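J.: need the 3D shape of this:
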Amino acid sequence: MTSLAMTNKIYEQALDLPADDRMVLIDKLLHSANLPTQMEIDKLWAEEVEKRSKDIESGKAKLIPGEEVFRKIRKRFGK
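T.: Sure, this is the predicted structure:
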């Protein structure tokens, strides 16, 4: 049996579980994926904001007015 076939079989079996048990399974699967926590994501965003702010202040990043951005979008996509 291929990995995809096995995954589909497990999925079909999981659908037969009561909702509470499916939620427990979902929680366990998500934790097993080693995804970043919301706190880690927030920290990464704060670091990115700080980096971009420094790039703007140093002149490394060029700001483009919103009106210009939307004008270019309308020109490119015809709306």
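J.: CA atoms for contacts and neighbours, from now on please.
T.: Will do.
J.: what about the helices in the chain?
T.: Taking DSSP state H, the helices of the chain run over residues 3-15, 19-32, 38-58, 66-77.
J.: how many neighbours does residue 53 have?
T.: With neighbours defined by other CA atoms under 10 Å, the count for residue 53 comes to 14.
J.: to check against the first, give me the structure of this:
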Amino acid sequence: MKTEDLLREIESLPVEERARVADSVLKSLNPPESEIDKKWAEAAKRRLDEIRSGTIKPVPGEEVFEEVWKRFS
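T.: All right, here's what the predicted structure looks like:
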């Protein structure tokens, strides 16, 4: 099967299936590293626990980007 044919077939799939194809292709180009994934998951869980316990207060993304633009403009 030619690449163009394959791409046309993929484009005809429902969005969920196209997302699965894209995810699979990306993983084949950059395989996940389980140790790094584990550390990211641990960091995400720790941050979620901090938010839920009130230890930290989340900052809305709009405020973060506004501050970034101020610093670099």
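J.: just want the most central residue of structure 1.
T.: The residue lying closest to the centre of structure 1 (CA atoms, centre = their mean) is residue 41, at 9.7 Å.
J.: quick one: map that one onto structure 2.
T.: Using TM-score structural alignment, the partner of residue 41 of structure 1 in structure 2 is residue 36.
J.: quick check: its match vs residue 42 of structure 2, distance?
T.: 10 Å (CA to CA, to the nearest Å).
J.: before we move on, what about residue 7 of structure 2?
T.: To residue 42 of structure 2, residue 7 of structure 2 is 37 Å away according to CA to CA.
J.: pull up the aligned stretch in structure 1 for the helix or strand containing residue 27 of structure 2.
T.: Under the criterion of DSSP states H and E, residue 27 of structure 2 resides in helix 15-29. Aligning helix 15-29 of structure 2 against structure 1 (TM-score structural alignment) gives no matching residues.
J.: for that helix, packing partners?
T.: helix 3-11 (3 or more CA pairs under 8 Å, 6 or more residues apart in numbering; DSSP states H and E).
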